[in-house]
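**Student:** sequence and predicted structure, then a few things I'm wondering about:
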Amino acid sequence: MSSTIPFLDLNLYPDPSFSPATSTLHTPKIEPKLEPIDEPPPPPPPPPSGANSQPDLKPSIPSASTPFPTSSSEPDMCSEFHRISDLFRSAFAQGVQRHDQVSILPESDPNYGAIVPVAKNEAQLPAVVISPRGTRKYPQRSSELVRVTDLKADDHRYFRDLIRRTRMLYDSLRIFSTSEDDKHRDLLVPQKKTRGDLKAAALMRDAGLWLNRDKRILGDIPGIAIGDVFFFRMELVVVGLHGHPQAGIDYVPASQSSNREPIATSIIVSGGYEDDEDGGDVIIYTGHGGQDKHNRQAMHQKLESGNLAMERSMYYGLEVRVIRGFKYEGGASGKVYVYDGLYRITDTWFDVGKSGFGVYKFKLVRIENQVEMGSSLMKFARNLRVRPLEVRPKGYITLDLSRKKENVPVFFFNDIDEDYGPVYHEYLITTIFPSYVFNYGNGMGCECVGGCWDNCFCAQKNGGEFAYDSNGILVRGKPLIFECGPHCRCPPSCRNRVTQKGTKNRFEVFRSRETQWGVRSLDLIQAGSFICEYAGVVLTREQAQIFTMNGDSLIYPSRFGDRWTEWGDLSQIFSDYVCPSYPPIPPLDFAMDVSRMRNVACYMSQSSIPNVMVQPVLYDHNNVSFPHLMLFATENIPPMKEISLDYGVAAADEWMGKLALCS
């Protein structure tokens, strides 16, 4: 605005006695608060030299020519900051009503601080514009600020499923891109490894599948829950939770704002700035700018771009989304990002940082009455894994329901009542089939002594390619997966023996008021990862009729449905994509008894929007009518989140119904 006075650049005028009236003001340089780029962890064998090289995207900032002023000049700088802030407030208050697009409510209004968009007729821009030179140009994100409120239960389910499917597509694309890159990699020639996360985001952008681009949402994003975990920064961009792939502050820039003032919408707290202080509910967040390419503070920060957006959001009482990023072993990228809810900026000041340069600091306080932070739950689960009885002195019935049959213990927790039923069931680690099932087939196997490679016998059984990538992640769902079996010469570590290696995540069976029983993991489970087998005793048609006459409850695999078709479905990206139909499998014409013998999967609750799917797998026999029912994650499952499965609706098979007893 014309009535505002430019903020003094302390790097140009280090001496407070220096008068800008005698010199020409320079345009301040915009330096976004950059965060480290997500890099996937290196595979066990060291990659070829230069294979994972990544260009440095941080701007190189020269060091200040003069040191930061001494403490005696500090009050002058702070007073200058407050003076400019007051000028911004007065000028903004006088001029904002001249703009039709935005109105600020008075403090007496219960919705004070809300930015109310005014409807306007605006032609929709195409998703992608091709320039005469053939380069792609994408339209800018909308500058219209909105809140999404008063969602009904059906709305929540709709948006949650939309986010789930978008994230599933992103993960499927990322895994597919990486696996395709591995197939065509020449081990003798060093090559740069494909960034699957970047490629997946680019393909979805080209297809117009990025979410929440037409509006800038203040507050929660519909369909994203507090505690949701992301492995890559680009995934945050794809779903619209944080719109910048590297900047720590997401905001509407002044050039796009109708009132020419920036507004912050979200921040990422990842410890990238040495002056950050994270106390959970209270955060002291350092502004952006002034760092060199080694993430060291080398210049004074300025009240501009993201810093100014944070100050403006503080003044108008606007909430910001907070995403925490931290290192996590075993993750797809070695780092995770957790959405921790909404905060308000309550204070800001200019201070001397640890490196001796001036930095802007912002105090953020978490808004009350929100569910527990996802980052707190992850820390709680980490402590629970190693010191369960110290963290929870009461409620544990046993610390290993499997009685050492699983690779890792299965906790059993009940602090609601005295129902200890799971303790009295025999624990199964794999399904029990009728003996005649193993007499089917020729018993041939692969000859891969050191481990399976493409085009081996087992790969041909799967249609010419393996179902898993080099990290054991399911690339796409299939009607049936043939894993290497007892007749194969490959070792137990073979990439095609994923489900035979058993569970690797620590689970907890717990008593639930909502679903009676439930299962949650104490580990973070990556989308596409194997979870466990749904184990029970297989019954033939005749046996099932007898059991149902006695009133026993049975599990019918045919009712699980074909959720596997969703994982790896790339039809929205590739027009020639065809859902896998090989290897074929007949309808599952058997039942499973889990009344006396079962495993952890049998305690998973029903959900119409599950985070786990059933994938048929064969390895110990070749009878395609009796596959193992293996469970795979269809999304990133945070620690302490309940694992759910879609058991399907009642089947039309009359033989599965309960027979009438004759007198």
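**Tutor:** Perfect, thanks for sending it.

**Student:** can we go C-alpha only for contacts and neighbour counts from here?
**Tutor:** Will do.

**Student:** name the element residue 349 belongs to?
**Tutor:** Here residue 349, judged by DSSP states H and E, is contained in strand 335-352.

**Student:** in that strand, what's buried?
**Tutor:** 335-345, 348, 350-352 (16 or more other Cα atoms under 10 Å).

**Student:** now for the helix or strand just after that strand, which elements pack on it?
**Tutor:** Moving toward the C-terminus from strand 335-352, the next helix or strand (DSSP H and E) is strand 358-366. Judged by 3 or more Cα pairs under 8 Å, 6 or more residues apart in numbering; DSSP states H and E, strand 358-366 is in contact with strand 282-286, strand 335-352.

**Student:** buried residues in stretch 154-164, which are they?
**Tutor:** Buried-residue list, stretch 154-164, by 16+ other Cα under 10 Å: 157, 159, 160, 161, 162, 163, 164.

**Student:** what lies in contact with it?
**Tutor:** Residues outside stretch 154-164 that contact it (Cα atoms under 8 Å, 6 or more residues apart in numbering): 222, 223, 224, 239, 609, 635.

**Student:** another structure for you, compare them:
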Amino acid sequence: MGSLIPFQDLNLYPEPPASATNAAAAATPAGARIVPKTEPKVEPFDELSQFLAQPHPQQHYFSSPSPTFSFSSQPGLPSVLDPVVEDSVYSEFNRISELFRTAFGERTGGGDSADSNSLAIVPVQEESQVTVTRRRYQPRSSELVRVMDLGQDDDRHFRALVRRTRMLFDSLRIYADERRRDLGLGMRARGDLKASSVMRDRGLWLNRDKRIVGAIPGVYVGDLFFFRMELCVVGLHGQAQAGIDYLPASKSSNGEPVATSVIVSGGYEDDEDVGEVIIYTGQGGQDKNGRQCVHQKLEGGNLALERSMAYGIELRVIRGFKYEGSASGKVYVYDGLYKVTDSYFDVGKSGFGVYKFKLVRIENQPEMGSTVLKFAESLRTRAMSVGPTSYISLDISMKKESVPVLFYNDVDNNHDPMYFDYIATAVFPPYVYREGQSNGCNCVSGCIDDCPCAAKNGGEFAYDQNGLLVRGKPLIIECGINCGCPPTCRNRVTQKGMRHRFEVFRSRETGWGLRSLNLIQAGAFICEFAGVALTREQAQIFSMNGDSLVYPSRFADRWAVWGDLSPIFTDYVRPTYPSIPPLGFAMDVSKMRNVACYISHSSSPNVLAQFVLHDHNNLQFPHLMLFAMETIPPLRDLSLDYGVGTERDGKLRICN
């Protein structure tokens, strides 16, 4: 059972020593003029200031549905965040708050607490003492709480909520980028900014009614994010530009700011990052080129960090750095909780006074995501020389895939993944291809939205220009051999094969599994689920022999939630065209298969199955293609909902 642990009122603490302030005064040269300059610690490579300074009218290109959508009033649609199910998207914290009130009442021998501030680390000011500014969206609360002792059910609840919210953000961002291209807009209309703005206006940002100190429920150490605004959407870091997120003194009842999270990305020349220990430079005093030009002052985020040290309040640390292949050019990694153990005023490399804070990582946390990311990068280039010596094979596909498939086992001597015939694509009965291919398009450089192949898909392509899945469909028809478009066409995504380097690995807990050495972006193609297709009659015979069979018809319809914009468009309906008849074939993976057969089963998967046709027209035998449902960090176990079984016995027989 989870609970919100109250923190002592900051007013009960003694006045802090003035050593830091005195040090600042002592370090200031006599007669020197300090130019007042308080500004957020802006992160490099983030071009948000121009966007944030612009007015955002309610009417933008999200205000009207895409003409390729089929909209109608239809009750009972599957929703990513259905407001009918819960009173609001923030009710989970109301539930935890009520849970704390009950626990607090039990400790004090009473019932519900009459003091609404009993949940706050820093009590909220009375409404009569503050001026309320009405906005279109819910402002952040000034009530600080810490969520503790979450049970398994609560953990699953919050994790599912965060994953659904991130899925909506990714779907909306990809859709926004496509609309931007259709309307001929420039970089000013970046999809991530538009997606976050729309979700904010509709109250879909998380953790707005409580400002959480410590870990965010549902966000795990090692989670990766491509965009700064996604950090704001899930409540991990509430500042779009500033590197220090804190409760301002103006919103604190005792007039002192408190820091809750920081982003470390090397934006200041005096930063030092060695992983477990960080020397973090305070904010302010930089010119437009990122060089220190004046002395920093103990105010704003700097004072908030110093106050967090005095009160022993932990900080969430997110690392940001350049990453090749990222949608934004950067990647942000949540690396867990740190404590501020020291603060001092020092002369920086540019000769100006800067505040420095020593951050030390709290023990007994999962391994840092940034460490895993760098380790995976080294494995991709030099697997045998820098990595463990337990690589049994550097390519079990025998060059049948466009990238090598590694085989890793440091548990036992089981080498079973090497003892089968590797196939990169499914094998269908010969008569499936007798129907041939229908007439294709005549596109030369690449398909456009008005080509015949787009009409086959309901008037729109399922992929964007980067090959990401825009919206799941019952069936996707890709360009085939009769089409004039080149192999680089946007409508040939799954035909290009795997793009990420995978490894089959052995686990003591779950048996065989599959993970990637690359960071997989949400909506990206992973691979085909390959085996030998059997008719219903053949499947009955083979099952009697104990062969491992997979039934595509039993896979959960996870494609329906990818691209589901019903929380944004109330009249949204899921695509129903192209449609396919009920599937009766099975996939035999006992002797011929590929890496997909080693993906673990999960009721909360990070991979979805999508039916695709490209080399024949037989609707009864579509290809089973796999796509990422979320951003998947390197070395994280891939999971798929097979539609049957439990977490314990849901894996294929060959994978146990």
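**Tutor:** Received, thanks. Everything quoted here is computed from the prediction, not taken from an experiment.

**Student:** I'd like the helices and strands packed on strand 358-366 of structure 1 as CSV, with distance to residue 261 of structure 1 appended.
**Tutor:** Converted to CSV, those look like this (distance: least, Cα to Cα, whole Å):
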stretch, distance to residue 261 of structure 1
strand 282-286, 20
strand 335-352, 17
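
**Student:** of all these, which lies closest to residue 192 of structure 1?
**Tutor:** Closest to residue 192 of structure 1 of those, according to Cα to Cα: strand 335-352, at 20.9 Å.

**Student:** that closest one aligns to what range in structure 2?
**Tutor:** The aligned range for strand 335-352 of structure 1 in structure 2 is 330-347, by TM-score structural alignment.

**Student:** re the thing from before, wait, which of the contacts of stretch 154-164 of structure 1 is closest to residue 552 of structure 1?
**Tutor:** residue 609 (27.4 Å).

**Student:** residue contacts, the closest one?
**Tutor:** Neighbours of residue 609 of structure 1 in contact, by Cα under 8 Å, 6+ apart: 161, 646.

**Student:** look up how far residue 156 of structure 1 lies from it.
**Tutor:** 12 Å (Cα to Cα, to the nearest Å).

**Student:** if I look at the residue nearest the centre of structure 1, how far off is residue 635 of structure 1?
**Tutor:** Computing the C-alpha centroid of structure 1 and ranking residues by Cα atoms, centre = their mean puts residue 230 first, at 2.2 Å. From residue 230 of structure 1 over to residue 635 of structure 1 the distance is 10 Å, taken as Cα to Cα.

**Student:** now swap in residue 27 of structure 1 and tell me
**Tutor:** Separation of residue 27 of structure 1 from residue 635 of structure 1 (Cα to Cα): 46 Å.

**Student:** comparing these two, which residue is more hemmed in?
**Tutor:** residue 635 (23 against 8; other Cα atoms under 10 Å).

**Student:** show me what that one aligns to in structure 2.
**Tutor:** Checking TM-score structural alignment: residue 635 of structure 1 goes with residue 630.

**Student:** for that match, helix, strand, or coil?
**Tutor:** coil (DSSP: H, G, I helix; E, B strand; the rest coil).

**Student:** list the contacts of it.
**Tutor:** Contacts for residue 630 of structure 2 (Cα under 8 Å, 6+ apart) come out as 163, 166, 167, 170, 521, 522, 523, 606, 607.

**Student:** what's around the second one, how many residues?
**Tutor:** Looking back up the chat, that one is residue 166 of structure 2. Residue 166 of structure 2 has 22 nearby residues by other Cα under 10 Å.

**Student:** quick one on the thing from earlier: using CSV, please lay out the buried residues of stretch 154-164 of structure 1 together with secondary structure.
**Tutor:** Output for the buried residues of stretch 154-164 of structure 1, formatted as CSV (three-state DSSP):
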residue, secondary structure
157, helix
159, helix
160, helix
161, helix
162, helix
163, helix
164, helix
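
**Student:** mind putting those residues into JSON lines with distance to residue 641 of structure 1?
**Tutor:** Shown next, in JSON lines, are these (distance: Cα to Cα, whole Å):
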{"residue": "157", "distance to residue 641 of structure 1": "17"}
{"residue": "159", "distance to residue 641 of structure 1": "19"}
{"residue": "160", "distance to residue 641 of structure 1": "15"}
{"residue": "161", "distance to residue 641 of structure 1": "17"}
{"residue": "162", "distance to residue 641 of structure 1": "19"}
{"residue": "163", "distance to residue 641 of structure 1": "17"}
{"residue": "164", "distance to residue 641 of structure 1": "15"}
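
**Student:** for the residue nearest to the centre of structure 1, give its distance to residue 335 of structure 1.
**Tutor:** 9 Å.

**Student:** quick one: distance of stretch 32-52 of structure 2 to the chain centre.
**Tutor:** From the chain centre to the centre of stretch 32-52 of structure 2 is a distance of 27 Å (Cα atoms, centre = their mean, to the nearest Å).

**Student:** now the helices for the stretch 401-550 of structure 1?
**Tutor:** 457-461, 541-549 (DSSP state H, counting those that start in this stretch).

**Student:** would you mark the buried spots in the last one?
**Tutor:** If I follow you right, that is helix 541-549 of structure 1. For helix 541-549 of structure 1, using 16+ other Cα under 10 Å, the buried residues are 544, 545, 547, 548.
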